[in-house]
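Colleague: how would this look folded up:
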Amino acid sequence: MSSMKAIAARIFARLVHRRAAQWIQNPVQAQDRTFRELIGRARNTRFGRDHGFGDIQTHSEFVQAVPIRDYEELKPYILRVLEGEADVLWPGKPLYFAKTSGTTSGAKYIPITGPSIKEQVKASRNAILNYIHETGKASFVTGKMIFLQGSPVLEDKNGIKTGRLSGISAHYVPGYLQANRLPSWETNCIEDWETKVERIVDETMGENMTVIAGIPSWVQMYFERLKERTGKDVGRLFPNFQLFIYGGVNYEPYRSKFENLIGRRVDSIELFPASEGFFAYQDRQGEKGLLLLLDAGIFYEFVRAEEFFEPGAKRHTIGEVEVGVNYAMVVSTNAGLWGYNLGDTVAFTSLSPYRVIVTGRIKHFISAFGEHVIAKEVEFAMEKAIEQTAARVNEFTVAPQITPEGDQLPYHEWLVEFEREPEDEALFLSILDQTMQEQNSYYKDLIEGHILQPLKLTRIQDGGFREYMKSIGKLGGQNKVQRLANDRALAEALYPFREV
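Modeller: Now for the predicted structure:
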């Protein structure tokens, strides 16, 4: 039976790969078809009538009719949906609201419709099937799989079920995987993250775990608990553990820590999911870029990040993008988001097929002195420093120090929680700073012009980041530490957790 399941998975994977090839080979046509289908379906919604969807034939007409909006600007429409009104952003009512943490407005409620949840589920499935097709490895489908996620318990808002995206997704695990799935429903429903992790450890220690999925920082916590309880590396405890699936943050700064906890290297698949849609997944083990899903009910526009806040900034379609440019990603979806500023920035690594890497957040950068440092740059610098000094890092963030004590020059402060100290701290700092200068010419000019001094390190005590996240009610689930900021709010909040 086990071998039959693996054989069936390979056959299904081949079929899905063949289907995907049709839109991969015709990307512009796939996006044009998606655009027309979205506009057509929403023509008679309140949003569609307000924005003249009945008269829109081209992308340029869409740009004229529909400005780029963030959540706050779309909120008047979403409030109507929350109040129970139908046919507002998409025909009928959404099946769900994905509740996320907002920065200026408290909780955000992102609509999820029948067509959009179908695409979310399909993309999750196809990411795994693509891996099977590429590698030929399918034996893991017979083992146990764990997806570290939020509680599947959903609230009700005027007849619309509401909860975290990962909790909503828990209701859509295919029947053929239900017997393989861990943790139990009861454990998944536990809200307190630390209690939940302990229970997950209880349920998985003696199982044949083959697939583990989740945000790296929280999977790391699970691995640490396993090692503390059993005294074994995760790879010895789960000898058939083959595949780690993750999304939400860059894995590279965590990789050395993970390999130490596991005791060996395992294959991994990176995903790019969000409450607003499932955008991309890693389609090649040897590629860092993620395959952008162009036939999944999402129409994409891209605005150069440096132009994003300028009036009239050009909105590029998929046929107009270039490799290596930092773009803000704007989406229109079959969940009823229109010209929606996702907040993420991406860069294309390939145009055949279209692959992207997530470079950061359009509002998360450091430019206190005009340097415009982004998340991708600090993460790459940390990756290089770790590689060359044998350090292991649990977590880190970066902030500008504009007014240091005395007559010091300003600098970038790196707040780092080490799992293992670098063998040579001066070398570690030098690699960080030099790599930053190599990537960002503005930063280099500021250093060479003695406007900034080289970066400085502040050590955060063991478990400090976790305690900070716990203190603000964001421990576990889909929550992640902000990698950098243009102010000192996060840095100052971490100061109570500094090493003394």
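
Colleague: going forward, measure contacts and count neighbours with C-alpha atoms only.
Modeller: Noted.

Colleague: So residue 109 sits against residue 97, correct?
Modeller: Yes: counting by CA atoms under 8 Å, residue 97 is a contact partner of residue 109 at 5.5 Å.

Colleague: between the two, who's got more neighbours?
Modeller: residue 97 (27 against 23; other CA atoms under 10 Å).

Colleague: ok, residue 416 to residue 405 distance?
Modeller: 21 Å (CA to CA, to the nearest Å).

Colleague: what about those two, which has more around it?
Modeller: Counted by other CA under 10 Å, residue 416 and residue 405 do not tie: residue 416 has more neighbours, with 21 against 9.

Colleague: another one to check against the first:
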Amino acid sequence: MSIKSALAKPFAKIIYKKVQKWANNPVDTQKKVFEELIAQGASTAFGQDHDFVSINNHSDFVKRVPVRDYEALKPYVERVVAGEPDVLWKGKPLYFAKTSGTTSGAKYIPLTKESMPNHVEAARNAILLYINETGNAKFVDGKMIFLQGSPELKEQNGIQLGRLSGIVAHYVPKYLQKNRMPSWETNCIDDWETKVDAVVEETLPENMTVISGIPSWVQMYFEKIQQKTGKAVGDVFKNFNLFIFGGVNYEPYRAKFENLIGRKVDSIELYPASEGFFAYQDKQNERGMLLLLNSGIFYEFIKADEFFTENPKRLTIKDVEVGVNYVMIISSNAGLWGYNLGDTIQFTSTKPYRVIVSGRIKHFISAFGEHVIGKEVEQAMQEATEGTDIRVSEFTVAPQITPEEGLPYHEWFIEFENEPQDFSALAKKLDNSLQKQNSYYYDLIVGKVLQPLKINSVKKGGFQAYMKSQGKLGGQNKIPRLSNDRKIVEGIPQ
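Modeller: Next up is the predicted model:
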């Protein structure tokens, strides 16, 4: 055992105790965060426009600060981008995380002196809690990789601009610098396919112990290793035993990954975004991720089925229930106020507060009032393929409203690694699972408004080809699990 791995264990124990302290006092912790945010924001342009000095509690905040998405907050953000200080948060941000927008192109999310450390500490603490729970610290002596965006930054009006994963790359602790892969030069390659090829070449001779990234893009890396060596990834990297991921649900990929690796490995799920690092998996055998209540973020929750009604109720942490689909709203020390991320979450536990990401409020199918969400289609896929030889590389779902004949239906576009012998049997399993999960969908099937779903097999590499055609190959980009129109599926090569 090296000095580094020996020291990791007592440090992990210290961090675990600190986490337990706030996790066991959730309401008081969030109250303190709220009060600190309002005090800090009172002198900003946003705080003055919304009368922060008269906000004494959450009810006051709700009256003065409406829920906004990026488009609604954009006039303030543009002032910050132009170099104006004290607009959303005191001073100027350290960075802008540039992300893909929806209706207005690129989005610029501020990262401040106060918010930036939360991104770094949360990723570190997720690993330390794993060490504390399992006692496994050997991996800190091996090589670690995170498939991420380029760390090259540009400057705009005195503020550094880049992708979040590239910005975070500048904050890798010195004691991990020698373990970190790929090289800086490789990390700066823009073309994703060229970059992955270079990563494969660099990592093949190394003792890789931790691999991290969005599952769909790590899968591409694993497949290239297998193609080049003819071996399972676990045989190439014999000490690889920890996979860290975020961005999408891992379960639809798990069987494929275990086949590519050749064995099971431990995993840690993260919930990071440019707007904040919200949660991480704190227990290997507990469902959900620990919501970070002590990281400069105040959370509000709106029931998803009420979100588009007039004046939906904004709940705080003390009001939420397990199993309900909520839209998560944040206010943070990055200067985001009443900000709608667009994510929907469900609580799996309230002692402590653990969440799963159930989808996106704009990513659903409700062409007939069924309101099927991402979590439901992912669970259906998991249940339908469990215990079979079927392996799925990627999938998305869209409504078919005007079929050539018969009733409308949901169409599942699936790229298989191993195709099923009986497509109709798989379709039936998927449909039955959706009916069990979603009573609206069940009623539409039973009432003969919809016919059972149909599967459309996508040729291998089809989803990657689509993402490449959209300029979204690699990085933090991922295919939406479902959509309420056919814009995505019409671009996927059949």
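
Colleague: Please state their TM-score.
Modeller: Scored by TM-score structural alignment, normalised by the length of structure 2, the superposition of the two chains gives a TM-score of 0.99; 494 aligned residues with a CA RMSD of 0.7 Å.

Colleague: hey, what's in contact with both of residue 109 and residue 97 of structure 1?
Modeller: Listed as contacting both residue 109 of structure 1 and residue 97 by CA atoms under 8 Å, 6 or more residues apart in numbering is no residue at all.

Colleague: mind listing what residue 180 of structure 1 touches?
Modeller: So residue 180 of structure 1 contacts 142, 143, 144, 145 (CA under 8 Å, 6+ apart).

Colleague: wait, I meant residue 446 of structure 2
Modeller: By CA under 8 Å, 6+ apart, residue 446 of structure 2 has no neighbours at all.

Colleague: Structure 1: which residue goes with that one?
Modeller: Here residue 446 of structure 2 is matched to residue 448 in structure 1, going by TM-score structural alignment.

Colleague: Once you drop chain neighbours, what's closest to residue 305 of structure 2?
Modeller: residue 325 (7.8 Å; CA to CA, 6 or more residues apart in numbering).

Colleague: Just give me the neighbour total for that neighbour.
Modeller: Neighbours of residue 325 of structure 2 under the rule other CA under 10 Å: 24.

Colleague: which position in structure 1 aligns with it?
Modeller: Match for residue 325 of structure 2 (TM-score structural alignment): residue 326.

Colleague: Now for its match: which residues touch it?
Modeller: By CA under 8 Å, 6+ apart, the neighbours of residue 326 of structure 1 are 304, 305, 345, 346, 347, 359.

Colleague: cutoff 10 Å now
Modeller: 302-306, 345-348, 357-360, 362, 374 (CA atoms under 10 Å, 6 or more residues apart in numbering).

Colleague: out of those, which are inside strands?
Modeller: 302, 303, 304, 345, 346, 347, 348, 357, 358, 359, 360 (DSSP state E).

Colleague: Is residue 342 of structure 1 located within a helix, as I assumed?
Modeller: No: under DSSP: H, G, I helix; E, B strand; the rest coil, residue 342 of structure 1 falls outside any helix and is assigned strand.

Colleague: Pull the contacting residues for it.
Modeller: Counted by CA under 10 Å, 6+ apart, residue 342 of structure 1 has contacts 69-71, 274-277, 328-332, 361-362.

Colleague: about what we covered before: with the contacts of residue 326 of structure 1 in mind, which one is nearest to residue 185 of structure 1?
Modeller: When the contacts of residue 326 of structure 1 are ranked by distance to residue 185 of structure 1 (CA to CA), residue 358 comes first, at 32.2 Å.

Colleague: Now do the closest one: how many residues are near it, please.
Modeller: 22.

Colleague: what's near enough to touch it?
Modeller: 248-250, 272, 289-290, 326-329, 344-348, 375-376.
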